[in-house]
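K.L.:
quick one: sequence and predicted model below, then my questions.
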Amino acid sequence: MNEMATEILIVGGGLSGVAAALAVAAAGRRVVLSEALPWLGGQLTAQAVPPDEHPWVEYQLGSRSYSQFREKIRQHYREHYPLTPAARADTRLNPGAGNVNTLCHEPHVAAAVIEQQLAAYVSAGRIWLLRGYEPVAAECTGDRIDSVTLRNRQVGHDIVVTFDLVIDATELGDLLALAKVEHVTGAESQADTGELHALEVADPLDQQAITWCFAVDHLPGEDHVVARPAGYDHWRRIQIPSWPGPQFSWTVSDHVTHRPRVRQLFDGEPDQVWAWDLWHARRIAARRQHADGFFTSDITLANWPQMDYWAKPVLGVDDESAQAAMAEAKEVSLAFLYWMQTEAPRPDGGQGYPGLRLRPNVTGTHDGFAMQPYFRESRRIVPEFRVLEQHIGVEARGSAGAAETFADSVGIGAYRIDIHPTSTGRNTVDIDSYPFQIPLGALIPARVENLLAAGKNIGTTRITNGAYRVHPVEWSIGEAAGVTAAQAVQRRTTPRAIRNRPSELLVLQGALTARGVDLRWPSFAALTPTSRSGWVEA
């Protein structure tokens, strides 16, 4: 066992952890960043989910550093891929030409760009990167966390890290559980939150579906059928109680209306420029944008409603049960792939697409599946300030109009409230919300003094998490946490004191503004609801 001391510890190397580390290092402070998986980037890389973004992202609203990150991804393609002249000249290059957003790309490219952004700080010793390490214990005294034990299970090595301040940027709020920080899971009740779409009775085990994504291309005439999964017959017949038919079907429940909706794998040719089918939703490599013959097929990222695993929760249960649920989630995705390869009805009257081929070299794994499931929700802190549906929901706000304005804003975001089927069989909730702010109070636990939440673990409810959980918002939350942590360490204060002392809050907001962080929405966007129109399920 080794011991290590640092000013700031960031546990979790997803988008929020990366953004936080960059902000801390840029402020001249020392930070340790730990990540259990081989890739940094979380939902964008290890979970293999191309960005879900707001309609104004190309106007570089939100965070300058996030916009720069997006442009570095585009530049990576221009420098290293044989793009067509038209694609290379496109200032808004969309490498996969997917229609979920304007920047669909391969997860390994984002992972490479993240490494490039961190490299100089790592060399300078400002960021000490611990790869393969996950939190397994935390020591606390009163309302402070004194140390976190990080373990590399592969080599059997522990490091005990002491710090002034710690940021929990894990995918599931792991540090909250280890340090016994007050938190909630699942669904709150209407009596608690007053939200229109909350459950009547709170249920901590009512949690959103997780999805184990995979990458595939399509080679007609070839046979790449996977081995029949052991549980195939079970998953083939399973049906969400509120769905119109079996989950393995081209007919799903519409996210908004809950009416039957047919969505085929292909609507025309796989490599056509545009289509509202499953294939084009998260296409991450479009062969038509590259030199003739370079790609033998488009590549798409499978993250579709038929793959949602809602049978069992993964939070608030013992580790063995959580691992079993995740194993079942992976089998559901594999079973759906097998169904598509062998039984899925085709427009020509035939069955199956045996040419669908898993792409391990795209996901960085041995089997073509992501390194971990796509988690849509986490443990959430009991915060100093909680974001409710009444603050951002169009219906909930009624005549009040635009989202609530927060005096302690540390960033902005925009996305509709999008909740997938849950582990109790509840159908989707998909409602309009206004572009919103990120209040600092939602990052600060109600009790613990030297912890900041940075990710899906902030003080939202299960309802508002459905809008705050997407890529650019997670980045902005992490960036705000990093700048706050750096100021707290430099000025020997706490995040709570920064929020509650006007002079300290003004310094923080000035530092964020200097980094190019927008703290409020311009008037042309503030009253424009973000809705399902033009978007694809996330």
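P.N.:
Received it, and whenever you're ready, just let me know what you need. Numbering: from 1, shown residues only.
K.L.:
contacts, neighbours, all on C-alpha from now
P.N.:
OK.
K.L.:
can you show me the helices along the stretch 101-250 of the chain?
P.N.:
Along the stretch 101-250 of the chain, the stretches classed as helices by DSSP state H, counting those that start in this stretch are 107-124, 174-178, 190-193, 232-237.
K.L.:
next, format those helices as JSON lines and append distance to residue 448 and mean neighbour count.
P.N.:
As requested, the helices of the stretch 101-250 of the chain are arranged in JSON lines below (distance: least, Cα to Cα, whole Å; neighbours: other Cα atoms under 10 Å):
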{"stretch": "helix 107-124", "distance to residue 448": "29", "mean neighbour count": "17"}
{"stretch": "helix 174-178", "distance to residue 448": "10", "mean neighbour count": "20"}
{"stretch": "helix 190-193", "distance to residue 448": "22", "mean neighbour count": "14"}
{"stretch": "helix 232-237", "distance to residue 448": "43", "mean neighbour count": "14"}
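K.L.:
how many neighbours does residue 252 have?
P.N.:
Residue 252: 21 surrounding residues under other Cα atoms under 10 Å.
K.L.:
ok so it is a helix residue?
P.N.:
No - under the criterion used here (DSSP: H, G, I helix; E, B strand; the rest coil), residue 252 is strand, not part of a helix.
K.L.:
so can I have CSV of the helices of the stretch 101-250 of the chain showing distance to residue 500?
P.N.:
Formatted as CSV, the helices of the stretch 101-250 of the chain follow (distance: least, Cα to Cα, whole Å):
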stretch, distance to residue 500
helix 107-124, 32
helix 174-178, 23
helix 190-193, 24
helix 232-237, 52
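K.L.:
isn't residue 390 up against residue 398?
P.N.:
No - using Cα atoms under 8 Å, residue 390 makes no contact with residue 398, being 9.1 Å away.
K.L.:
which one of the two has more residues nearby?
P.N.:
Remark: of residue 390 and residue 398, residue 390 carries more neighbours, 20 against 10, as counted by other Cα under 10 Å.
K.L.:
nearest residue to the more buried one other than its sequence neighbours?
P.N.:
Nearest non-adjacent residue to residue 390, counting by Cα to Cα, 6 or more residues apart in numbering: residue 396, 5.1 Å away.
K.L.:
nearest to residue 430, of the helices of the stretch 101-250 of the chain?
P.N.:
Checking these against residue 430 by Cα to Cα gives helix 190-193 as the closest, at 17.5 Å.
K.L.:
second structure follows, compare the two:
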Amino acid sequence: MPTELSTEILVLGGGLGGVSAALAAVRLGRKVVLVEELDWLGGQLTSQGVPLDEAPWAESLITSQSFAALRAGIRKHYQDHYPLTPRARADLLFNPGMGNVGTLCCEPAVAARVLDGLLAPFVSSEALIVLRRHRLTGCTTHADKIVAVNVTNLEDGTQIVISAALAIDATETGDVLAMADVEHVLGAESQSETNELHAITGPADPLDQQALTWGFAVDYLPTEDHTIDKPTGYEAFRAIKLDFWPGSQFGWTVSNHVTHEPLERRLFAGDTDDEYVFDLWHARRILYRRNFLPGAIASDITIANWPQIDYWLRPAVGVSPEEAAIALDEARRFSLSFLYWMQTEAPRHDGGVGYRGLRLRGDVLGTSDGLAKQAYFREGRRIRAEFTILEQHIGVEARAGQRAAELFPDSVGVGAYRIDLHPSTTGRRDTVDIDTYPFEIPLGALLPIRVDNLLPACKNLGTTRITNGAYRVHPVEWSIGEASGALAAFSLQKMVPPRAVRQNPARLLDFQATLDRLGVLRRWPTFDALRPGSRRGYRPPAQ
């Protein structure tokens, strides 16, 4: 017989949005159960191996204060436990990897430890129960509510039926939405439906989804040979080409997506002291050996999460389990094929061929094979919400004559990222890279049109596929989850469904005041648009 468990708030998914939702709810005095399929919490930052990708103002503390605590905790972990050089130890903006994608590129294993530390006091007090290695297997619904969910322990096969007053979907691809028959959207909307400048023409296509990426970690020991076995399908993968790229996917060197400029992006520019080298190796470097005392670290470590391993051959969401398994297996072999190409065929920076000293580092990703624990899904199912965020609300071109994103009276958080879409699984659409203004998260985008006791906590909120490209990154996901966790707690306190908070102006103001007390930023200062290259620093507003 299944074990039964009851709680006030059930968070399904332990990515950044799930963690922040649980943290906000327990901080507001509620009982929470958090369910995660993997052994690590953190999602894209940890299990998927994607270093923090943030706005130019990441170091200004203009952010959720709980997210700032996560960032500070990561730096403190290195200061407390690693043999830093005096210079690195004195650097208030210490960047462990000196990766040029952001100002805090760290090892996924370190981020996982820090996230556990943020939740630890609430686990000890029994306000929070964390069920790791448990998979969602079913939902029971009645009328417009989720009554209970079934989860299975992946270690021993035991089943638990969990009931809760409110449920939060923090799964990576919006699994609860499908399982509970919650109205949702998948893939690309039609331009005729949304009137967005960059939406697809013709009918909507649920299988037109952004490429996913299965990342891996490597270091480089030039005097050694760590060449992997040739992956099955290598020759076919090596020859893959999209019409809008200048060469095969492995071999092309010009990418508007990676550089935002027509610059050559080399694989590896060589071992250098330069702080900012524009090659793939330095893009997502998570450990820079010169930050540590001589001899402590043998090599830099980098995360391969690059366009060359974008997997777009077939969709993995909204298809049968068998089709999804095929897609994910291909994605893994596709990534390993690029590593094999780098080891054996890639043109070297010194004129040779192949970097045989590239070594998989699964230890920093918590795996034995060197690949991340799971693929990085850039999009999944999105709720049909009371309010849908459109390109017209945040895109610079779509807001001609405006100087900022739409101001939402029901704002419950902020975010800042360009609209960044990778090639689609239909193979017909190139990357989409659109200037945006720093934007807000409206409460209406967190409210399903029908179901009363479910909230989204990550990229499954009410965006379109276009705006999802700006709302999917780490700090925005954290803020979405934090708002949903706080909303769930507030709704229980007031004994009203979440949508009633938005419907009543006085209640909305009361909830926003609660967010303010939690340290949630709901309005941006005046900043310039996020234009090409603006990730790396603040741009003063135009006068």
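P.N.:
Structure received. As the structure is a prediction and not an experimental result, all values here were calculated from the model.
K.L.:
one step back: which residues does the residue nearest to residue 390 of structure 1 contact?
P.N.:
Residues near residue 396 of structure 1 by Cα atoms under 8 Å, 6 or more residues apart in numbering: 195-196, 389-390.
K.L.:
most neighbours among these, which one?
P.N.:
The most crowded member of these, judged by other Cα under 10 Å, is residue 389 (26 neighbours).
K.L.:
in contact with that one, which residues are there?
P.N.:
Neighbouring residues of residue 389 of structure 1 by Cα under 8 Å, 6+ apart: 195-196, 396, 463-464.
K.L.:
state the distance from the counterpart of it in structure 2 to residue 75 of structure 2.
P.N.:
By TM-score structural alignment, residue 389 of structure 1 lines up with residue 391 in structure 2. Distance, residue 391 of structure 2 to residue 75 of structure 2, using Cα to Cα, to the nearest Å: 35 Å.
K.L.:
and for residue 518 of structure 2?
P.N.:
22 Å.
K.L.:
ok, those two, which is more surrounded?
P.N.:
The neighbour comparison of residue 518 of structure 2 against residue 75 (other Cα under 10 Å) goes to residue 75, with 22 against 17.
K.L.:
so who does residue 358 of structure 2 touch?
P.N.:
Applying Cα under 8 Å, 6+ apart to residue 358 of structure 2 gives the contacts 218-222, 225-227, 343.
K.L.:
of these, select the buried ones using a PyMOL command.
P.N.:
With 16 or more other Cα atoms under 10 Å as the criterion, this PyMOL line picks the buried residues out of those:
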select buried, resi 218+219+220+221+226+227+343
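K.L.:
filter the contacts of residue 358 of structure 2 down to just the ones in strands.
P.N.:
The strands, defined by DSSP state E, take in 218-220 from those.
K.L.:
what helix or strand is the residue of structure 1 positioned farthest from its centre on?
P.N.:
Distance from the centre of structure 1 peaks at residue 349, with 37.6 Å (Cα atoms, centre = their mean). Taking DSSP states H and E as the definition, one finds residue 349 of structure 1 inside no helix or strand.
K.L.:
what's the match for it in structure 2?
P.N.:
Aligned partner of residue 349 of structure 1 by TM-score structural alignment: residue 351.
K.L.:
could you measure from its match over to residue 345 of structure 2?
P.N.:
For residue 351 of structure 2, the distance to residue 345 of structure 2 (Cα to Cα) stands at 12 Å.
K.L.:
helix/strand/coil for residue 502 of structure 2?
P.N.:
Looking at residue 502 of structure 2 with three-state DSSP, the answer is helix.
K.L.:
kindly apply the preceding question to residue 10 of structure 2 instead.
P.N.:
Quick answer, by three-state DSSP: residue 10 of structure 2 is strand.
K.L.:
likewise for residue 33 of structure 2?
P.N.:
At residue 33 of structure 2 the chain is in strand, as set by three-state DSSP.
K.L.:
how much space between it and residue 189 of structure 2?
P.N.:
Taking Cα to Cα, one finds residue 33 of structure 2 at 34 Å from residue 189 of structure 2.
K.L.:
repeat that for residue 105 of structure 2.
P.N.:
Residue 105 of structure 2 sits at a distance of 34 Å from residue 189 of structure 2 (criterion: Cα to Cα).
K.L.:
more neighbours, those two?
P.N.:
With neighbours defined as other Cα under 10 Å, residue 105 of structure 2 and residue 189 compare such that residue 105 has more, 28 against 23.
K.L.:
I'd assumed residue 288 was in contact with the more buried one.
P.N.:
No - with contact defined as Cα under 8 Å, residue 105 of structure 2 does not count as touching residue 288 (9.6 Å).
K.L.:
before we move on, back to that, run through the residues that contact the residue farthest from the centre of structure 1.
P.N.:
By Cα under 8 Å, 6+ apart, residue 349 of structure 1 lies in contact with nothing.
K.L.:
where along the stretch 351-500 of structure 1 do the helices fall?
P.N.:
Residue ranges of the helices in the stretch 351-500 of structure 1, as given by DSSP H, counting those that start in this stretch, are 360-363, 389-392, 394-397, 462-468, 471-490, 495-500.
K.L.:
please convert these to JSON lines, extending it with distance to residue 253 of structure 1.
P.N.:
Formatted as JSON lines, the helices of the stretch 351-500 of structure 1 follow (distance: least, Cα to Cα, whole Å):
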{"stretch": "helix 360-363", "distance to residue 253 of structure 1": "29"}
{"stretch": "helix 389-392", "distance to residue 253 of structure 1": "24"}
{"stretch": "helix 394-397", "distance to residue 253 of structure 1": "22"}
{"stretch": "helix 462-468", "distance to residue 253 of structure 1": "18"}
{"stretch": "helix 471-490", "distance to residue 253 of structure 1": "25"}
{"stretch": "helix 495-500", "distance to residue 253 of structure 1": "43"}
